[in-house]
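K.L.:
attaching a predicted model along with its sequence, questions to come.
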Amino acid sequence: MDPPLPTAVAQGLFLSQYRVENVRILQAFGPGALTVSPRVGHLHITVDDLPWTWADASDNNTVDIGGFPPGEHKVKIDLVDANHEVLNGQSVTHTFTVPPMPAKTGMGQVHMHK
């Protein structure tokens, strides 16, 4: 997994590319999928140690998350099997800081006239 792109982080976005070997990322879940060959799995993604995680089985080789406010953040990505168990310690955590957003300019004040 690559570190997030700095230009994206500056805009409150987490964009990171990944590559897996010997595992196909598929929407195949449960004990029956554990016997599929080649092995199948998906990603579990957790943001800022929140108590919930989401699964990504899209196999587009990129994790894209938007809307991070300024400050320090953490994204944990686990490669898991069809039974949601982490494969051979395949977990990465990226910590990054979104800088303060510059004040918006160019609009000025709006005046209404009758």
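P.N.:
All right, it came through fine.
K.L.:
use CA for all of it now, contacts and neighbours both
P.N.:
Will do.
K.L.:
report the contact partners of the spatially most central residue of the chain.
P.N.:
For the chain, V63 is the residue whose C-alpha lies nearest the centre (CA atoms, centre = their mean; 4.1 Å). For V63, the contact set (CA atoms under 8 Å, 6 or more residues apart in numbering) comprises F14, L15, S16, Q17, Y18.
K.L.:
got another one to weigh against that:
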Amino acid sequence: MRHNLKYFSAVAIAATFCISASAQTAQDAVRPPAILPLNGEPAPKLIAYPALAEPLARGVVIVQFRTENFRVMPVFGKQAVDISPRIGHLHVTTDDVRGTWAHTSEDPIIVVGLTPGPHKLRLELADPSHKILATEVVAVTVPDLRVSKPHEH
């Protein structure tokens, strides 16, 4: 009798497991996949904001930005191009001069040492293989800090 009880308990547990497994499969068939194919994702967007006024008055350019449908991180290589959601980095160029650098975090972009006057920062959203997906240009004017200010009393 005890032997039969153990047998029936094992059968009941197995049947419960099979029912649960089939229920999960049926439920998963209705849900969207956790990872979407890239061709099903909306296009990535880059939104850049004007340089912060207070640091700019001291000659420091700080540009904040955000992305949509894209995460900025230090990942490179062709194998990472098909990862979903999309990942990559920014290419940052100052004044169309040769010498672009890769910005690999969602921290603000900080540039110091620019000469007084107007400048352009070109921000390019790049996938891990450096293919450009979106571009924004931020215009800034660095003040001449050597100009003496009136002495205040």
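P.N.:
Here it is on my side, so go on. Remember, predicted model here, so these are calculated numbers, not experimental data.
K.L.:
following the lengthiest helix in structure 2, which helix or strand shows up next?
P.N.:
Looking across structure 2 with DSSP state H, the single longest helix is helix 2-30. Using DSSP states H and E, the helix or strand that follows helix 2-30 of structure 2 towards the C-terminus is strand 45-48.
K.L.:
relative to structure 1, and after superposing, what's the average distance for the helix or strand just after that next one?
P.N.:
Using DSSP H and E, the helix or strand that follows strand 45-48 of structure 2 in sequence is helix 53-57. When structure 1 is superposed, helix 53-57 of structure 2 averages 1.9 Å from its matched positions, counting by mean CA distance after the TM-score superposition for structure 1.
K.L.:
so where is helix 53-57 of structure 2 in structure 1?
P.N.:
Mapping helix 53-57 of structure 2 onto structure 1 (TM-score structural alignment) gives residues 6-10.
K.L.:
list the buried residues in the matching stretch.
P.N.:
V9, A10 (16 or more other CA atoms under 10 Å).
K.L.:
how far out from the middle of the chain is the longest strand belonging to structure 1?
P.N.:
With secondary structure taken from DSSP state E, structure 1 has its longest strand at strand 86-98. Strand 86-98 of structure 1 sits 10 Å away from the centroid of its parent chain (CA atoms, centre = their mean, to the nearest Å).
K.L.:
likewise for stretch 74-83 of structure 2?
P.N.:
Relative to its parent chain, stretch 74-83 of structure 2 has a centroid offset of 13 Å by CA atoms, centre = their mean.
K.L.:
with stretch 53-62 of structure 1 instead?
P.N.:
Distance of stretch 53-62 of structure 1 from the chain centroid (CA atoms, centre = their mean) equals 8 Å.
K.L.:
could you do stretch 24-35 of structure 1 as well?
P.N.:
With CA atoms, centre = their mean, you get 21 Å for stretch 24-35 of structure 1.
K.L.:
what do you get for stretch 81-95 of structure 2?
P.N.:
7 Å.
K.L.:
in structure 1, which residue range corresponds to it?
P.N.:
Using TM-score structural alignment, stretch 81-95 of structure 2 pairs with 34-48 in structure 1.
K.L.:
understood, closing this out.
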